[in-house]
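Q: mind looking at a prediction? Sequence and model below.
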Amino acid sequence: MQWELKHTNPIDKLGSGSNPLNKLTNVSAKDSLKLQNVEGNSMSLSPGELMLEKAASLPSLMAQPNFHSDDSLDSKTLQNQGSPGNNPVLDLPKILVVDDHAASRMTAVALLAMEGYEVIEADSGAMAVDLVKEKQPDLILLDVMMPGMDGFEVCQILKQNEHTRLIPVIFITALNDRRSRIRGIEVGADDFLTKPFDRLELIARVKSLVRQKHLNEDLDHAEQVLFSVAMAIESRDPNTGDHCERLQKLGQAFGEYLNLTRNQIKDLMWGGYLHDIGKVGIPDAVLLKKGKLTAEEWEIMRQHVVIGEKICQPLRSMRGVIPIIRHHHERWDGSGYPDGLKGEEIPYLAQVFQIIDIYDALTSERPYKRSFTSEEALTVMLEETDLGWRNPQLMQQFAEFIKTQTK
């Protein structure tokens, strides 16, 4: 039997720190997308935007490691005796009960088994961490006070790892143990129960948190589909290198320089992966055309920002990224697309993203051009700013930021 890790977040590098489980991560290789040469087209793109149109990105996705289970570790429920040809265990939510006291553990196991859950047992913190890797339970019932690795340490390890952070943890605490509750909140506990268990309270809390976990996983899976689509679009061109990774790092660094919030920086980084996802709806005859585009073809190409917005719109988690996707080709003087927004009408993050995207395109080598130096790229971008295409204040901040990076 093989259990697959269900939740992977391709962009969760924002807060990733060092922890013992990070070694499970397997970063996939990067590919990229081939776009057409739009030099000399009738729509009069700037040199910077010409580079931007040719630049493409590829999201790095986290591989999903598989873990093999040892059936002897499971406490099987009566539902395991299903009809021939069926294996109900595969559909049962898995609950990991962690307690060094056998009597307390068996009480929880019995109550959960009566409700039809598949129950896994651990009598120590170290064993619990190993079983979480192996079994990927839907919820953990975790005793606080255990010898060796206590419940706080177990919870902290699991909540710091992107592969296990969505698993709800219910701490088992002594009655009115205020200190343990506060410490549990600090390390990421989702709920608390006191001994002895009240059967109805236990089942209600477990059922609610398992349902919430499944909703969170659905959201993660939907996001992952978007990144997979972006990869499929952009994997056709081996020439753009690590454009996406560079945008991610540059967006994070410039966002921190501008004192943006954590969520704004995350949106910039996600924008690096998804800003051109709408090109999935552009015909190859236009998308991969060599040479300049006709006016009609260029109108088709400009629709990629609208298509990208529609693709990402159903996900609430994409609300901060959608303005970047739709508006990263607007110009400060109103001559951009798709809406001809002018000045501060252009969403701020779209302005920020456009600048870092053009800068990366200019400073990267392509088959059709050499890589510009930082000074050359800034010169081009400042000239475009003088023409009215960029936010002058933001462009000046970016120039100062680049100087601090190249010292």
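A: Right, received. Where do you want to start?
Q: could you use CA atoms for every contact and neighbour count after this?
A: Noted.
Q: which residues touch the closest residue to residue 165 other than its chain neighbours?
A: Leaving aside its chain neighbours, residue 165 sits nearest to residue 159 (4.1 Å; criterion: Cα to Cα, 6 or more residues apart in numbering). Listed by Cα atoms under 8 Å, 6 or more residues apart in numbering, the contact set of residue 159 reads 165-166, 187-188.
Q: ok, so of those, who is nearest residue 90?
A: Closest to residue 90 out of these is residue 166 (19.6 Å), distances taken as Cα to Cα.
Q: my guess is the closest one meets residue 213, correct?
A: Yes - counting by Cα atoms under 8 Å, residue 166 touches residue 213, with 6.4 Å between them.
Q: who's more crowded, the two?
A: Taking neighbours as other Cα atoms under 10 Å, residue 166 and residue 213 compare with residue 166 leading, 20 against 16.
Q: that one: which element?
A: Here residue 166, judged by DSSP states H and E, is contained in no helix and no strand.
Q: look up how far residue 47 lies from residue 383.
A: Distance, residue 383 to residue 47, using Cα to Cα, to the nearest Å: 10 Å.
Q: residue 367 too?
A: According to Cα to Cα, residue 367 stands 16 Å off from residue 47.
Q: which of these two has more neighbours?
A: residue 47 (15 against 8).
Q: residues touching the more buried one, list them.
A: With contact set as Cα under 8 Å, 6+ apart, residue 47 has these partners: residue 380.
Q: rewinding a little: distance-wise, check the residue nearest to residue 165 relative to residue 132.
A: From residue 159 across to residue 132, the span is 12 Å (Cα to Cα).
Q: where do the helices sit along the stretch 101-250 of the chain?
A: According to DSSP state H, counting those that start in this stretch, the stretch 101-250 of the chain carries its helices in the segments 102-114, 125-135, 151-160, 178-187, 199-234, 243-257.
Q: can you tell me which of the ones you listed is most buried?
A: Per-stretch averages of neighbours, counted by mean count of other Cα atoms under 10 Å, single out helix 151-160 among the helices of the stretch 101-250 of the chain, with a mean of 22.
Q: distance between it and the chain's centre?
A: Remark: helix 151-160 is offset 21 Å from the chain centroid, using Cα atoms, centre = their mean, to the nearest Å.
Q: second one coming, line it up with the first:
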Amino acid sequence: MTQWTSKSTGSVEKIVNVTNPLNADNSSNLNYTVTPPNAENYSLYLSQKDLNLEHTSALPSWNKSQVNFGYDSPLTKHLPGKGSVLNRSDSDAPKVLVVDDHPASRMTAAALLAMEGYEVIEADSGFSAVELVTQNQPDLILLDVMMPEMDGFEVCQLLKQDEHTRLIPIIFVTALNDRRSRIRGIEVGADDFLSKPFDRVELTARVKSLVRQKRLNEDLDHAEQVLFSIARAIESRDPNTGDHCERLVDLGRAFGKYLNLSRNQIRDLMWGGYLHDIGKVGIPDAVLLKTGGFTPEEWEVMRRHVLIGEKICQPLRSMRGVIPIIRHHHERWDGSGYPDGLKGDEIPYLAQVFQMIDIYDALISERPYKRALTPKEALTVMQEETAVGWRNPELMQKFAEFICNSKSSNNIL
């Protein structure tokens, strides 16, 4: 059954149908929740066996029921007429925003989609489309190219640059079949193209495919955010570190650009700033927060944080470039580091780069057991460590040049 609801001025209208086209395909039975793949690997209250802590029976004094990550999932919503909040799943009709300044074209697309069970929202201009996206967070946007004031290219570019709307797939609908328009559409981030007049089968197939892909991408995106939330919670356990992770993110971005690293490598460095010590979730407070020196047994437990961190992040493909940083950021150039005793260029390059910014930030930061060193003093300490074989000499020289240049130009210091 299809129900038509008209809103105030008539510039925006909605069509709702209670059936969901995704339910017709069992292969698309996606659970639209924040639970990532292999969810057992993400439990904060990991077992001793998982953490490989055979030398201690103590687990952290906090567990997942005691931690509020400040993560209010957008994956739940109040359904009209219902009193409870439900997890969003395939039982909810996907929401499509149709944007076209021509009422006839807009209504044709809306009617076709409503017949297939989609909840449809209509906008008659680029400006109203942007406003409705913010208010409604649709699952897909069917966007006309040729519109006055703000055309489809401008709308698409604006939405794809926004962190909160970048995952919404956009299908350009246009009578323009020229190569230049399609190239420009790709450049501003369009996910697909449809030509007028609509072919119903093609329209529904493309919409269904992109909605499915969006939900998969959101699951991945939310799983990543959960990891970052865990990392921030871990950092908050030790008030002495301050904003160590945030500083590492900024340093990683700046040093990565200085080394002319690729965009993905710089992203991995920045993510490493947040996630390099996520494995400390499995280290008992008695060890992690100890102010004095470690016993040999306690040091063995502490060193395992890199292996725990690797295990936590391993199920996510997007973390493949970060995992070498997590596991190997305590290796040393002469092979005296841990966990694998790698030597020289056996150590992954990004782990070597990350070591530089991690050690530098620790040296210039105040701790209860030491004063904050000046940049010059910190570089001297790092160069001394390089001389005894702990660091990559060539990379150390580049890092020293980077710090000196940054200091003189007031870029980051």
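A: Arrived safely, thanks for sending. Fair warning: this is a prediction, and the values are worked out from it, not measured in the lab.
Q: picking up where we left off before, now render the helices of the stretch 101-250 of the first structure as TSV, adding distance to residue 193 of the first structure.
A: Converted to TSV, the helices of the stretch 101-250 of the first structure look like this (distance: least, Cα to Cα, whole Å):
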stretch	distance to residue 193 of the first structure
helix 102-114	11
helix 125-135	18
helix 151-160	13
helix 178-187	10
helix 199-234	7
helix 243-257	40
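Q: where do the contact lists of residue 166 and residue 213 of the first structure overlap?
A: Shared contacts of residue 166 of the first structure and residue 213 (Cα under 8 Å, 6+ apart): none.
Q: could you pull out the strands for the second structure?
A: Applying DSSP state E to the second structure gives strands spanning 2-6, 13-17, 76-78, 85-87, 95-99, 119-123, 140-144, 170-174, 192-195.
Q: what stretch of the first structure does the second one fall on?
A: So the one you mean is strand 13-17 of the second structure. With TM-score structural alignment applied, strand 13-17 of the second structure matches no range in the first structure.
Q: for that strand, which helices and strands make contact with it?
A: strand 2-6, helix 103-115, strand 119-123 (3 or more Cα pairs under 8 Å, 6 or more residues apart in numbering; DSSP states H and E).
Q: what's in contact with the second one?
A: Helix 103-115 of the second structure is touched from outside by 2, 15-17, 98-100, 119-122, 124, 198, 200, 204, with contacts defined as Cα under 8 Å, 6+ apart.
Q: if we use 6 Å, what do you get?
A: Under the contact criterion Cα atoms under 6 Å, 6 or more residues apart in numbering, helix 103-115 of the second structure has outside partners 17, 100.
Q: do the same with the last one
A: Contacts to strand 119-123 of the second structure, defined as Cα under 6 Å, 6+ apart, come from residues 12-16, 93, 95-99, 129.
Q: nearest to residue 79 of the second structure, of the helices and strands packed on strand 13-17 of the second structure?
A: It's strand 119-123; of those, that one is closest to residue 79 of the second structure (Cα to Cα) at 12.9 Å.
Q: show me which residues of that closest one are buried.
A: 119-123 (16 or more other Cα atoms under 10 Å).
Q: same check, this time on stretch 359-373 of the second structure
A: In stretch 359-373 of the second structure, residues buried by neighbour count (16+ other Cα under 10 Å) are 359-365, 373.
Q: out of the residues you listed, flag the one nearest to residue 288 of the second structure.
A: Nearest to residue 288 of the second structure among these, with distances taken as Cα to Cα, is residue 362, at 16.3 Å.
Q: for the closest one, which non-adjacent residue is closest in space?
A: residue 244 (7.9 Å).
Q: need the strands of the second structure in a markdown table (columns: distance to residue 395 of the second structure).
A: Below are those laid out as a markdown table (distance: least, Cα to Cα, whole Å):
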| stretch | distance to residue 395 of the second structure |
| --- | --- |
| strand 2-6 | 64 |
| strand 13-17 | 59 |
| strand 76-78 | 47 |
| strand 85-87 | 49 |
| strand 95-99 | 51 |
| strand 119-123 | 54 |
| strand 140-144 | 46 |
| strand 170-174 | 43 |
| strand 192-195 | 44 |
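Q: is residue 66 of the first structure in contact with residue 7, as I believe?
A: No - Residue 66 of the first structure is not in contact with residue 7 according to Cα atoms under 6 Å; the separation is 11.9 Å.
Q: with neighbour numbers in mind, choose between the two.
A: With neighbours defined as other Cα under 10 Å, residue 66 of the first structure and residue 7 compare such that residue 7 has more, 21 against 15.
Q: what about the more buried one, distance to residue 222 of the first structure?
A: 11 Å.
Q: and if you look at residue 364 of the first structure?
A: According to Cα to Cα, residue 364 of the first structure stands 32 Å off from residue 222 of the first structure.
Q: how about residue 310 of the first structure?
A: 14 Å.
Q: what's the answer for residue 197 of the first structure, then?
A: Applying Cα to Cα to residue 197 of the first structure and residue 222 of the first structure gives a distance of 37 Å.
Q: what's the answer for residue 399 of the first structure, then?
A: Taking Cα to Cα, one finds residue 399 of the first structure at 37 Å from residue 222 of the first structure.
Q: can you check residue 255 of the first structure too?
A: 26 Å.
Q: residue 95 of the first structure too?
A: Distance, residue 95 of the first structure to residue 222 of the first structure, using Cα to Cα: 25 Å.
Q: and what of residue 6 of the first structure?
A: Distance of residue 6 of the first structure to residue 222 of the first structure, given as Cα to Cα: 12 Å.
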